[in-house]
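1. I'll drop the sequence and a predicted model, then ask my questions.
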Amino acid sequence: MSGINILDWERMLGEQVIHIQKYRKQWLLETASGKWVAKPCRSHAHLRWWFWVDCELRQRGFDRMPLCRTDGRTWLLTAWIDARPASYHRMDEAGKAADLLSRFHQAGRGLLTPPPYCRFYSLRERIESRYRSFSLLLDQAEQMEGELGQLLRRYGKEFLRLGNDSRRKLMQIPLQEWTDWERSRRCLTHRDLASHNVLIDSSGNGWLIDFETADYDAQVGDLWQLLSRTLSQHRWDVVVFKRILSNYESHRVLAPIERLILASLLGFPNEFFREAVGISLNKEGYMKEKTLPYLNKIAESLSGYRDFLNRWIGW
């Protein structure tokens, strides 16, 4: 409990904290009215920005995110949701995630809250950073032992080629101009659509959580993340692609330029890049017993991925 002031939490909640326990590297607080998750924040500016964005979203009718309280400096308290992480392997839950994301995006267009006073990493910058990291990793593949080294030597160059092709296509279309336009109009993005950031409660309702990376950016980047993660689980099944896209567009129809950008983004093998780099650096959350089978699954689906790109990249 070192460095923790329970009185700060009680002032934020306006009631007494009667029980505290560790919860996924955070703190779970129990009060007479319910439970709250206490999480320290790295950026004061982003914390304050998100608090006002949260208020705006609720005013606009989007409330599928936990209630939050903050001291504006260090702590973010969010109401505990009795739910489990979504599984993108399950088509119904991936569809719910697409529906939830679409409503989040629609409510988050043209917000009044100014951008956060933080370093902004655009969608293009994040793609370039991921490509460079994987390229550097691939340079070490010949000396790398174990299953990861074998995967990189067998499939790495082909995935790198696909990534480079996607980068070239993105340079030929106005991705940065579109990003700048959406940012100037304060279009909200989540930017971390991992399945553990989408919760499904006992009633089957979806909840969006963890907004530490949220910012004003190109919203199509979120949809790309969701599609890439889901289609990698479903071996790039066209039926799955159509259903996710249909669920998303039931609330927010993509602009023609967004379809063009999305078509190019889908050619970037982000899942293979991220997982390979993550496990090589022993990043938190990348465990060999889960990550290596997932990488194998992605690699084994390479022919299906190519076929998907050839048939549907200009849908």
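-> Yep, it's here. Numbers count the residues shown, from 1 in each chain.
2. only C-alpha atoms for contact and neighbour calcs from this point on.
-> Will do.
3. Where do the helices of the stretch 201-315 of the chain begin and end?
-> 220-233, 238-249, 256-265, 270-280, 288-300, 302-312 (DSSP state H, counting those that start in this stretch).
4. ok, and which of those helices has the densest surroundings?
-> Stretch with highest mean neighbour count among the helices of the stretch 201-315 of the chain: helix 220-233 (a mean of 22; mean count of other Cα atoms under 10 Å).
5. and the comparison structure, right after this:
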Amino acid sequence: MDTAFVKKIVAEKYGVMAVTIEKIKNVYLICDERRKYCLKIIKYEKPHFLFILATIKHLYNNEFKAVPPIIETLDRKEYIELDNNYAYLTPWLAARESNYDNPLDIEMTAKVLAELHIKSKGFEIKDNMKPRIGWFKWFDNYRTRKKEILDFKARIEKKEEKSEFDIIYMEHMEEELLRCDQALQHLGESDYYIKMTKEIRGRGFCHHDFAHHNVLIGADNRVAIIDFDYAILDTHLHDLASLLIRRMKNGKWDLENARFILEAYDSVYRVEPEDIPIMAAFMEFPQDYWQVGIQYYWEKQPWGEDFFLKKLAKIIEDKEEKQEFIDEFMFFNYKGKGGRTY
């Protein structure tokens, strides 16, 4: 999208007379003579965009101050239509990306995530929204992804000439398919359905992309959460288990690392003993192995063979230590004691 067009639109819709505009991924950094703004572009159909916008508004209206406020247009609308997409404007945050290897950052991040989950409670779905829904779907998702891995196998077998990636991916497939079955079995042995039945009544949601670059930390150590594009109606354990993975992957699988995050989260939102086996099953499913297969065989991303080989090598290198951790974590006798219960 041409920056001259963006400049014209923000002047018309917001009265912002931009001096400079810079495109950074799916946002535009817009500077006038006094302030900096972020114009966030969402490339989804309108019903899903309205769901994303509503999650942000719900948190802000519930006094969750870690989301930047949405700036209304001159005619008091919360978003604009922009070149067949939708966009909203917020202040630009002067902050750095969090570092999940930094104990102070990960502690603050876990506490803010817990607060986000509490403040997400009571979310109301309206007829004009089309949300992502994760309630009760973990079993179906894992079974579907296992079938997709088998589809990758069929595609590889049909090739007359197999790439190096194909050969290595196939070498590890039987083990990963077994891991799919183990994750399904362990999820079935957990209190997953009981937990979901309880949590769905709370009508909360997850951020669903709690990566370090979506958690910003200002000079005053205030945490800000951005990019709700993947928000989903699901248990808070989805986000918490994902945070554990992001902190420990690539050779940092350690029960003390997990305990540190759980204690920080638990100081705000109680972690129950039955939560541990559910999260362990979530973490056990070979999501990274499945995802790199999707990118290579279905999406055919143009990232080059070397990129995929390096990505696959990291997954393979990490899997034994990860499984050893999960086998221990599944029976971790953690007793929450600090935060609120729901």
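-> Cool, the structure landed. Given the structure is predicted, the values throughout are model-derived calculations rather than measurements.
6. quick one: TM-score?
-> Taking TM-score structural alignment, normalised by the length of structure 1 as the basis, the two superposed chains have a TM-score of 0.83; 315 aligned residues with a Cα RMSD of 3.2 Å.
7. For the helices of the stretch 201-315 of structure 1, give me CSV that also has distance to Trp75 of structure 1.
-> Shown next, in CSV, are the helices of the stretch 201-315 of structure 1 (distance: least, Cα to Cα, whole Å):
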stretch, distance to Trp75 of structure 1
helix 220-233, 26
helix 238-249, 33
helix 256-265, 35
helix 270-280, 28
helix 288-300, 32
helix 302-312, 43
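8. With respect to His46 of structure 1, which of those helices lies nearest?
-> Between His46 of structure 1 and those, the shortest separation by Cα to Cα is 19.0 Å, and it involves helix 220-233.
9. Just tell me what Thr257 of structure 2 corresponds to in structure 1.
-> Slight slip there: residue 257 of structure 2 is Asn, not Thr. Alignment note (TM-score structural alignment): Asn257 of structure 2 maps to Val240 of structure 1.
10. Do I have it right that its match meets Arg229?
-> No. Under the criterion of Cα atoms under 8 Å, Val240 of structure 1 makes no contact with Arg229, lying 11.6 Å away.
11. was I right about Pro115 of structure 1 contacting Trp50?
-> No. Between Pro115 of structure 1 and Trp50 there is no contact under Cα under 8 Å: 9.7 Å.
12. any residues in contact with both of the two?
-> Here Pro115 of structure 1 and Trp50 share no contacting residue, scored by Cα atoms under 8 Å, 6 or more residues apart in numbering.
13. where exactly do the strands run in structure 1?
-> Secondary structure of structure 1 by DSSP state E: the strands cover 17-23, 26-31, 35-40, 68-70, 75-79, 83-85, 188-189, 198-201, 206-208, 215-216.
14. quick one, what contacts Pro40 of structure 1?
-> 26, 74-76.
15. on that earlier part again, between the strands of structure 1, which one is closest to Lys297 of structure 1.
-> strand 83-85 (21.1 Å).
16. Pull the contacting residues for the closest residue to Trp178 of structure 1 other than its chain neighbours.
-> In space, and not counting its chain neighbours, Trp178 of structure 1 is closest to Ala218: 7.0 Å by Cα to Cα, 6 or more residues apart in numbering. By Cα under 8 Å, 6+ apart, the contact set of Ala218 of structure 1 is 123, 178-180, 182-183, 187, 189.
17. lining up those with structure 2, which overlap?
-> Of these, the ones still in contact in structure 2 (both residues aligned by TM-score structural alignment, their matches' Cα atoms under 8 Å) are 179, 182-183, 187, 189.
18. Make TSV out of those residues and add distance to Gly14 of structure 1 and neighbour count.
-> As requested, the kept ones among the contacts of Ala218 of structure 1 are exported to TSV (distance: Cα to Cα, whole Å; neighbours: other Cα atoms under 10 Å):
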residue	distance to Gly14 of structure 1	neighbour count
Thr179	40	21
Glu182	38	18
Arg183	36	21
Cys187	33	22
Thr189	31	25
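19. Closest one of those residues to Asn310 of structure 1?
-> Thr179 (26.1 Å).
20. The corresponding residue of structure 2 for Ala79 of structure 1 - how many residues pack around it?
-> Ala79 of structure 1 maps onto Pro91 in structure 2, with residues paired by TM-score structural alignment. By other Cα atoms under 10 Å, 16 other residues sit near Pro91 of structure 2.
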